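*Asks:* I'd like to go over a predicted model; first the sequence, then the structure.
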Amino acid sequence: MDTRFPFVDWFRNSSPYINAHRGRTFVILIEGEAMARGRGEQLIQDLALLHTLGVRLVVVFGIRPQVQLALDEAGIEPLRHDGRWVADADIMQCVQRVAAEQRLWLEARFSLGLPNTPLHGVELTTVSGNLVMAKPLGVREGIDFDHSGEVRRVRTSAVQGLLDRGSLVLLPPLGFSSTGEVFDLDASEVAQHAAMALGADKLILLGEADGLYDESGALQRQLTPGEAEPLLAQAVAGSESARHLAAACAAARHGVARTHLLSWHNHDALLGELFTRDGVGTMITQHRYEQLRPAELGDIGGLLELLEPLEHRGMLVPRSRERLEHEIDDYLVIERDGMVIGCAALHCFGEAEMGELACVAIHVDYRGGARGALLLAGVERRARRLGLTSLFVLTTHTAHWFVEHGFRPSGIEALPPLKRDTYNHARKSKILVKSLA
């Protein structure tokens, strides 16, 4: 009887990320729609788990839909301009009441520790307060925004002190001034400034969308601010997309290593993004220190330098410059600071619905990590898009690695006819096949 549990494999594979995230500072924005739609409970459980694993958490919460409901019930129609409402005295009364109610609800849920509940045995202290200083938006285009404000500064030393003591810091979309006033703030702006002030390792924005998509509808896994800003220019002013993109781009340009755009609709988004290799959303980062991408003709020189030592050792069949130029569209490369440090090729045999995984190579200085698996995953994604049902590989030195990644030893009869006819019997390469079903 098969007693394997998929969770156990996932948990084993997550250990490098658990180690990497311990002691790191994450600023996480949860938009008000997530709470309004009943997603708060599970998000709190995920946040408590991150806290237990040693992540330093600053949680910013939005309240827009809750305030809008309160305004509707009070019969108040706010004046809106450029994506913000004008927070007069009546609106601010609703904003402050809703923010207090939401903060108290979050604190209560983080305190839940009954037996048979996910937070049983978790001692989690949450702290909020006058940690964000604000200033009024003032008069813009003839509109006096009254108590609608913008972030002046985050009280960094106070927040750091709370994090150092093991507290989870809650930040509402409110700011305080030296004149004793309270201002309504944009939650994404609060999250952005908190991440920048703290030098956070990650800014995570949980909104409606799964991330950013290209013109063909494919999810963009990684973008620089320069690549994301054209999308910002197209977004509707004041929309969630515009607010999140503006926060992500600004944070990336001011030292926040990674900003992640995720959907709160996806119950696995937060943990899936943080503890799996491929993630689930879009990451915006200032520098692409290392990236997996399709090869280009300009990579030929780097490919030759990468492959030559392996060819001399007999691990790879020699490939000429002309052959690489002819087959360049088949290749994926890992580039690090302008240097090709890894590659793999997918040669298609469409009539057999099979693909050959070929020329898998990692620079000697960068072995021992997960780059080989990253290349394999990239080739598998490409193969599936092309409608292939299986991959095969011919290898003389690394059969065990391929077996560890789901390939099974096969005979020459498993190869497509064309590859079978050109098989080099003198080389005696082992044949391994992996189903993509």
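*Replies:* Looks like it arrived, so ask away.
*Asks:* only C-alpha atoms for contact and neighbour calcs from this point on.
*Replies:* Noted.
*Asks:* who's in contact with stretch 33-41?
*Replies:* Gly62, Ile63, Arg64, Pro65, Gln66, Arg109, Gly207, Trp264, His265 (C-alpha atoms under 8 Å, 6 or more residues apart in numbering).
*Asks:* so which of those belong to helices?
*Replies:* Arg64, Pro65, Gln66, Arg109 (DSSP state H).
*Asks:* which among those end up buried?
*Replies:* Among those, those that count as buried by neighbour count (16 or more other C-alpha atoms under 10 Å) are Arg64, Gln66.
*Asks:* put together TSV for the ones in helices among the contacts of stretch 33-41, with distance to Leu316 on each row.
*Replies:* Converted to TSV, these look like this (distance: C-alpha to C-alpha, whole Å):
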residue	distance to Leu316
Arg64	59
Pro65	59
Gln66	62
Arg109	57
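*Asks:* try this one next to it:
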Amino acid sequence: MKSNDWLHGFRHSSPYINAHRGHTVVLTMPGDAIEHRNFINIIHDIALLSSLGVKLVVAFGARPQIQSRLEDAGQESSFANNLRITPDEQLPLVMEAIGGLRAYIESQLSMGLVNSPMHNARILVSSGNYVTARPVGVLDGIDFGYTGKVRRVDARGIEQLLELGHIVLLPPMGYSPTGDAFNLSYEDVGSQVAAALEAEKLIVFIDDEGLLEEDGALIRELSARQAADRLASNSVTGHDAALLKAACNACVKGVRRAHIISYAEDGALLEELFTRDGSGTLVSGDNYEQIRQARVEDIGGILELIQPLEEQGILVRRSREMLETEVDNFVVAERDGTVVGCAALYHYPEEGAGELSCFAVDPNYRRAGRGDEILAMVEKLARGKGIQKLFILTTQTEHWFRERGFLPAEVQELPGPKLATYNTQRNSKVFFKPL
């Protein structure tokens, strides 16, 4: 029998396709990725994203290409503080290597062979002097010459090209008002451009599947705060530290998500953007808002949030004593120290089920996606507990849950302990969602 796995995956990718259409995604790609045999698949995936309406900026590096060009010319490379020193006499060679790589990437994005995924893609690629740079200068007595840092990004100029449907290609070069060119870190370019554009996502390509723990396990998710802690403790070192710092800086400056994924794994980019679990390491901004496990000190905020809903009969009344006993079951959305949303998860292990309960969002934040983010957090926790299906009892919000995959069910389908306490006077409707 023919497998329809592709059909199931394609259908279930549609919410992610809709979520990314019209949004800006910045791809940060090292020179090693461009030399890798999987690069052609990344090109195909970039073409697919463009055809789906994603606005794309590609910031690329050229370190191995620069190294090769300098060696061919009999020049030695010098590094300090993980930065290449670019003396005056080497700048033309650096520009030559970067220029050649830029032309190669443009040629790959221009393919249109009938038997390839690029057929009829007709991608427009633009580049230019959108990054203003300044010299690194002298550090610890070392003159870095024409090695620079990003000073300013012409966000409006890039946005105009994105609105026209162009892919914007940014080399690791920046220019100064004095007419000088500077060799830049591609991580710095990608991070600063993503922040200036207020991009939805920053994608950082790496040789591993993502950031790894010391035992080789994949780090699935970090908040910007956790990422900063790892950097401060030197638990992430070398080039990985530079990549994590770029992701962290972008999130702190307003980019919602940064994803660190493999350039060697075919389809990693699509898997990260269009599937629920993704493929690499997610770094999320949390400088002023976060969704987390509830703590005892959150009880006052939860009570203040749910009291109006209890008075309207939407939620079952809970006393402070009950909340203190069950606080470990709660997650909260916190913004600037204030609880703006909450939900509870109760586990029924014998039935492999979990109850989503006491779901509340501050009215001022209901149209900003907080409810969906809280639901996603609860579903993640439920899967971690081995829960196979989630259920809710509701009297007034059934359509919100039905729109998010909950299906109507009979009261008798409730887990035994929950069925025994079902309040027939409230006559709540029951909905289940498979996980």
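*Replies:* Yes, it's here. Everything numeric here is computed off the predicted structure, so don't read it as measured data.
*Asks:* among the contacts of stretch 33-41 of the first structure, which one lies nearest to Asp82 of the first structure?
*Replies:* Among the contacts of stretch 33-41 of the first structure, Arg64 lies closest to Asp82 of the first structure (C-alpha to C-alpha), at 15.6 Å.
*Asks:* which residues sit in contact with the closest one?
*Replies:* Glu31, Gly32, Glu33.
*Asks:* among those residues, who's most crowded?
*Replies:* Among these, the one with the most neighbours (other C-alpha atoms under 10 Å) is Glu31, at 23 neighbours.
*Asks:* next, format the contacts of stretch 33-41 of the first structure as CSV and append distance to Trp85 of the first structure.
*Replies:* Shown next, in CSV, are those (distance: C-alpha to C-alpha, whole Å):
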residue, distance to Trp85 of the first structure
Gly62, 15
Ile63, 13
Arg64, 10
Pro65, 13
Gln66, 14
Arg109, 30
Gly207, 20
Trp264, 24
His265, 26
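*Asks:* so how far is Val150 of the second structure from the closest residue to Ala199 of the second structure other than its chain neighbours?
*Replies:* With C-alpha to C-alpha, 6 or more residues apart in numbering as the criterion, Ala199 of the second structure has its nearest non-adjacent residue at 4.9 Å, and that residue is Thr24. Look at Thr24 of the second structure and Val150 of the second structure: by C-alpha to C-alpha, to the nearest Å, they are 20 Å apart.
*Asks:* remind me, longest strand of the first structure?
*Replies:* strand 339-349 (DSSP state E).
*Asks:* what's next to whichever helix or strand comes after that one, contact-wise?
*Replies:* Next helix or strand after strand 339-349 of the first structure toward the C-terminus (DSSP states H and E): strand 354-362. For strand 354-362 of the first structure, the surrounding residues in contact (C-alpha under 8 Å, 6+ apart) are 306-307, 310, 316, 341-349, 371-372, 375, 379, 383, 388-394, 416.
*Asks:* switch the cut-off to 6 Å
*Replies:* 341-349, 388, 390-393 (C-alpha atoms under 6 Å, 6 or more residues apart in numbering).
*Asks:* what's the answer for stretch 423-431 of the first structure, then?
*Replies:* For stretch 423-431 of the first structure, contacts defined as C-alpha under 6 Å, 6+ apart pick out Val393, Leu394, Thr395, Thr396, Pro409, Ser410.
*Asks:* for the residue nearest to Ala199 of the second structure, what are its contacts?
*Replies:* Lys55, Leu56, Ala199, Glu200.
*Asks:* now Leu113 of the second structure, nearest residue through space, not along the chain?
*Replies:* Spatial nearest neighbour of Leu113 of the second structure, chain neighbours left out: His119 (5.2 Å); criterion: C-alpha to C-alpha, 6+ apart.
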